[in-house]
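In: The following comprises the amino acid sequence and a computationally predicted model.
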Amino acid sequence: MKKLSLLLLIAALSVMTACSSTNKADTAETNTTSNETKEANTAEATSKVYSLENDGVDQALFTEALSQFPTTVPERIVTTSVPLTEMLQILGITPVGVPTSKNPIPAEFDAVERIGSPMAPDLEVVTKLKPDLLLGAESLRSSLDKSMEGMKLDKAYLSTESFDDLKLSLKVLGTYFKKTDEMNATLTKILEKENELAKLAEGKKAPSVMLVIGTSDSFMVMSEKSYLGSLVKKVNADNIATSVLKVTDTYSPINMENVVAADPDIILVLASGDHGASKDMFEKEVAKNSTWTKLSAYKNDKVHILDYSVFGVTSILNAENALTEISKYFYE
């Protein structure tokens, strides 16, 4: 009987020892996983610190865009895009033709020939200028190809729709034309501003926001594909168009029932009399549809009317200022 008791005791101790070893192993594994997660988070945070070596530009898109340009660097350039015209000015490159536009062209190019609409330039004027490269916006590629059909002319198209598009296109042009000093001077300021905003957002809960733009007869919600949406993304705010409403287009009709359910903290309204949406028009919209007054943003006086000239027009010259201004609505 004593031998049996002794055997049972030994068996019990063995089981306890085994369990203890297992628990220690589990604890060690958990600690290792936790440390690995912390290291991964630290690495991710570090990767978000922008510099000229880590500028956030998609390398594949950069290479693809650069591959469009002719091997021989052209001397006579016409551009149909205001944002790209600004970039040429920054790089110290004077084109022989620039677009006719309501949006401001750099004063340095006041004497440069106007070639007409960004979508359909005047072929007679373009032909007279004898360009060896046409530089246009990617969003208008099909329209420009059609309007310039039959004309022997190298063309290159660059994206200018979002904040990241502007960085990409400036880097492409600066690299191709070997204007890296001028390019880096502008990129450095923008990257420093991005880092400043990331630091400002550290440890703070990202507020939710709805971006609204008006037409002559209605208002629409904007996704992060819009220029304003891309700026909001940079300040780490939660755009409900993407996170809650799940819209896929740049501009989508507003479904107020879904908006009430999302209940954004902030509403930013892009107003422009030229585009049919003034501050007065939005106030009339609210008076017409009382659902707006049920939103927390409305109750807390967090509905802000934005200047279209700052937030509605993509501009590399104004990008730093636009980031500064947009951050005030979220973190000040």
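Out: Sure, I can see it. Numbering: from 1, shown residues only.
In: C-alpha only now, for contacts and for neighbours.
Out: Will do.
In: what ranges do the helices span in the protein?
Out: Secondary structure of the chain (DSSP state H): helices located at 2-47, 59-66, 82-91, 123-129, 141-147, 163-176, 180-201, 227-234, 240-243, 256-262, 279-288, 296-299, 308-311, 319-331.
In: and E192, how many residues sit next to it?
Out: 15 (other Cα atoms under 10 Å).
In: same question, V286
Out: For V286, using other Cα under 10 Å, the count is 14.
In: How about E182?
Out: E182 has 15 nearby residues by other Cα under 10 Å.
In: Hmm, it is touching G174, no?
Out: Yes. With contact defined as Cα atoms under 8 Å, E182 and G174 form a contacting pair (7.5 Å).
In: shared neighbours of the two, which are they?
Out: Counting by Cα atoms under 8 Å, 6 or more residues apart in numbering, the common neighbours of E182 and G174 are L91.
In: and the gap between L133 and P253?
Out: L133 is 39 Å from P253, where distance means Cα to Cα, to the nearest Å.
In: the more surrounded of those two?
Out: Taking neighbours as other Cα under 10 Å, L133 and P253 compare with L133 leading, 21 against 13.
In: how far away is that one from P83?
Out: Separation of L133 from P83 (Cα to Cα): 17 Å.
In: Next: K284.
Out: The separation that K284 has from P83, given Cα to Cα, amounts to 33 Å.
In: Which one of the two is surrounded by more residues?
Out: For K284 versus P83, neighbours defined as other Cα under 10 Å are more numerous around P83 (26 against 11).
In: Look up how far L170 lies from the more buried one.
Out: Taking Cα to Cα, one finds P83 at 10 Å from L170.
In: and what of E196?
Out: Taking Cα to Cα, one finds E196 at 21 Å from L170.
In: Those two: which is more packed in?
Out: For E196 versus L170, neighbours defined as other Cα under 10 Å are more numerous around L170 (26 against 14).
In: isn't the more buried one right next to M87, touching?
Out: Yes. Assessed by Cα under 8 Å, L170 is found in contact with M87 at 6.2 Å.
In: this is the comparison structure:
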Amino acid sequence: MSVKIGNINLGEFPLLLAPMEDVSDPPFRYVCKQNGVDMMYTEFISSEGLIRDAAKSRQKLDIFEYERPIGIQIFGSNIDSMREAAEIATKANPDLIDINYGCPVKNVACKGAGASLLQNIDKMVQMTKAVVEATHLPVTVKTRLGWDDHTKNVYEVAERLQDVGIKALTIHGRTRSQMYKGNADWSLIRDIKRNPYVNIPVFGNGDVDSVEKAANWRLEYEVDGIMIGRGAIGYPWIFREIKHFFKTGEYLAGPTIAERVDVCSTHLQKSIEWKGEKTGIFEMRRHYSNYFKGIPNFKDYRMRLVSLENVSEIASVLAEIKENFFETAHV
């Protein structure tokens, strides 16, 4: 059976790209789309930033036709601001609006936004209702198990948010207090999936960084699909490898060095197209070590890549990597 969010058909078991601050921009989304991701989200966007017309927030609304289906994710602590932000985001014409109730970082959660709302379910419900009423698009939510081990209240959250009209729920299998430490616990996600009252799609998120985990957790935790975040950074091939395994039961060989270089080059090119040469080159620096993770004796190349400011010089270093590591078929 196909998984549907509103009238968006995502196929039998969709793989979603998580919204990640400073990562899930259009250049990164492009290479993930090339590798078969079923649905993507923008980086999370501040409701206050959208209302103030802040350039950084506005730029995050950029979406492209080839990215569809794509959701714009918004966050905030003020219900009226979130309503207004939903109206602004709707005009950017995404396929859905997603609300972030999961971000654990201090400057979000300690300002009453993101995962902070897990401490005030009534306010979370009111905010969600306001967003649902402000747009004709499907509204989805991403959240965590709870604020800490004593308040794992996502079971209640799932029921109450469904009641006010959300069309899907993604749950990261950690509490806010865990941040990204320890292991994600998906057992509560399975409990929600088994709740006969919950009939919207439930997606699992947290720690999926291999074909084995995706395959095992699909069966064990009974989710409708999986959202992948950190596992895709520098490794967009994870989507095609998981899909290949689901389809054939066989493992796909990992990317060759040549493929790593080619995708890294494409990412760089898209980064420059979207942000301009100077910013595009600078922001790409955080990705090089991830693209070439596990390659022996790579440090010198990485140091060169993160120090160069000229596209043709970076291209020649990448060509050198391709040539020098040609013998290493797969890492």
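Out: Structure's in. What do you need? All figures in this text were calculated on a predicted structure; none of them were measured in a lab.
In: So after superposing, what's the score?
Out: Here the TM-score for the pair of chains, by TM-score structural alignment, normalised by the length of structure 2, is 0.27; 143 aligned residues with a Cα RMSD of 6.3 Å.
In: returning to what we had before: can you list the helices of structure 1 in JSON lines and add distance to L211 of structure 1?
Out: Formatted as JSON lines, those follow (distance: least, Cα to Cα, whole Å):
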{"stretch": "helix 2-47", "distance to L211 of structure 1": "27"}
{"stretch": "helix 59-66", "distance to L211 of structure 1": "27"}
{"stretch": "helix 82-91", "distance to L211 of structure 1": "23"}
{"stretch": "helix 123-129", "distance to L211 of structure 1": "38"}
{"stretch": "helix 141-147", "distance to L211 of structure 1": "27"}
{"stretch": "helix 163-176", "distance to L211 of structure 1": "16"}
{"stretch": "helix 180-201", "distance to L211 of structure 1": "19"}
{"stretch": "helix 227-234", "distance to L211 of structure 1": "7"}
{"stretch": "helix 240-243", "distance to L211 of structure 1": "8"}
{"stretch": "helix 256-262", "distance to L211 of structure 1": "11"}
{"stretch": "helix 279-288", "distance to L211 of structure 1": "13"}
{"stretch": "helix 296-299", "distance to L211 of structure 1": "12"}
{"stretch": "helix 308-311", "distance to L211 of structure 1": "11"}
{"stretch": "helix 319-331", "distance to L211 of structure 1": "12"}
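In: Of those helices, give the one that comes closest to F219 of structure 1.
Out: Nearest to F219 of structure 1 among the helices of structure 1 is helix 279-288; the distance by Cα to Cα comes to 8.3 Å.
In: Go through that closest one and flag the buried ones.
Out: Using 16 or more other Cα atoms under 10 Å as the test for burial, helix 279-288 of structure 1 gives K279, M281, F282.
In: Which one of these is nearest to A156 of structure 1?
Out: K279 (38.4 Å).
In: Does the closest one touch A271 like I think?
Out: Yes. Judged on Cα under 8 Å, K279 of structure 1 makes contact with A271 at a distance of 6.2 Å.
In: which residues are in contact with both of those two?
Out: Both K279 of structure 1 and A271 are in contact with I305, where contact means Cα under 8 Å, 6+ apart.
In: related to what we said a few turns ago, I'd like the buried residues of helix 279-288 of structure 1 written out as TSV, with distance to D238 of structure 1 added.
Out: Compiled in TSV, these are given as follows (distance: Cα to Cα, whole Å):
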residue	distance to D238 of structure 1
K279	24
M281	26
F282	23
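In: Check the gap between T85 of structure 1 and A185 of structure 1 for me.
Out: From T85 of structure 1 over to A185 of structure 1 (counting by Cα to Cα), the distance is 17 Å.
In: So for these two, which residue has more residues nearby?
Out: More neighbours surround T85 than the other of T85 of structure 1 and A185, with 24 against 13 (other Cα under 10 Å).
In: and of the helices of structure 1, who's closest to S208 of structure 1?
Out: helix 240-243 (6.4 Å).
In: how about that closest one: buried residues?
Out: Across helix 240-243 of structure 1, burial judged by 16+ other Cα under 10 Å covers I240, A241, T242.
In: and if you look at stretch 271-283 of structure 2?
Out: The neighbour-count check on stretch 271-283 of structure 2 (16+ other Cα under 10 Å) flags S271, I272, W274, K275, E277, G280, I281, F282, E283 as buried.
In: cool, stretch 194-213 of structure 1 as well?
Out: By 16+ other Cα under 10 Å, the buried positions in stretch 194-213 of structure 1 come out as 194-195, 197-198, 200-201, 206-213.
In: Widest-spaced pair of those?
Out: N195 and I213 (28.2 Å).
In: Am I right that F245 of structure 2 is in a helix?
Out: Yes. F245 of structure 2 forms part of a helix when assessed by DSSP: H, G, I helix; E, B strand; the rest coil.
In: Against I272 of structure 2, how distant is it?
Out: 34 Å.
In: Check K33 of structure 2 too.
Out: K33 of structure 2 is 18 Å from I272 of structure 2, by Cα to Cα.
In: residue contacts, K142 of structure 2?
Out: Here K142 of structure 2 is in contact with D98, I99, N100, Y101, G102, L169, T170, I171, H172 (criterion: Cα under 8 Å, 6+ apart).
In: okay, those in TSV with secondary structure and neighbour count next?
Out: Below are those laid out as TSV (DSSP: H, G, I helix; E, B strand; the rest coil; neighbours: other Cα atoms under 10 Å):
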residue	secondary structure	neighbour count
D98	strand	30
I99	strand	26
N100	strand	24
Y101	strand	25
G102	coil	29
L169	strand	23
T170	strand	27
I171	strand	26
H172	strand	25
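In: just those residues now: which is nearest N205 of structure 2?
Out: Proximity to N205 of structure 2 was ranked across these by Cα to Cα; first place goes to H172, at 4.5 Å.
In: Many thanks, we can stop here.
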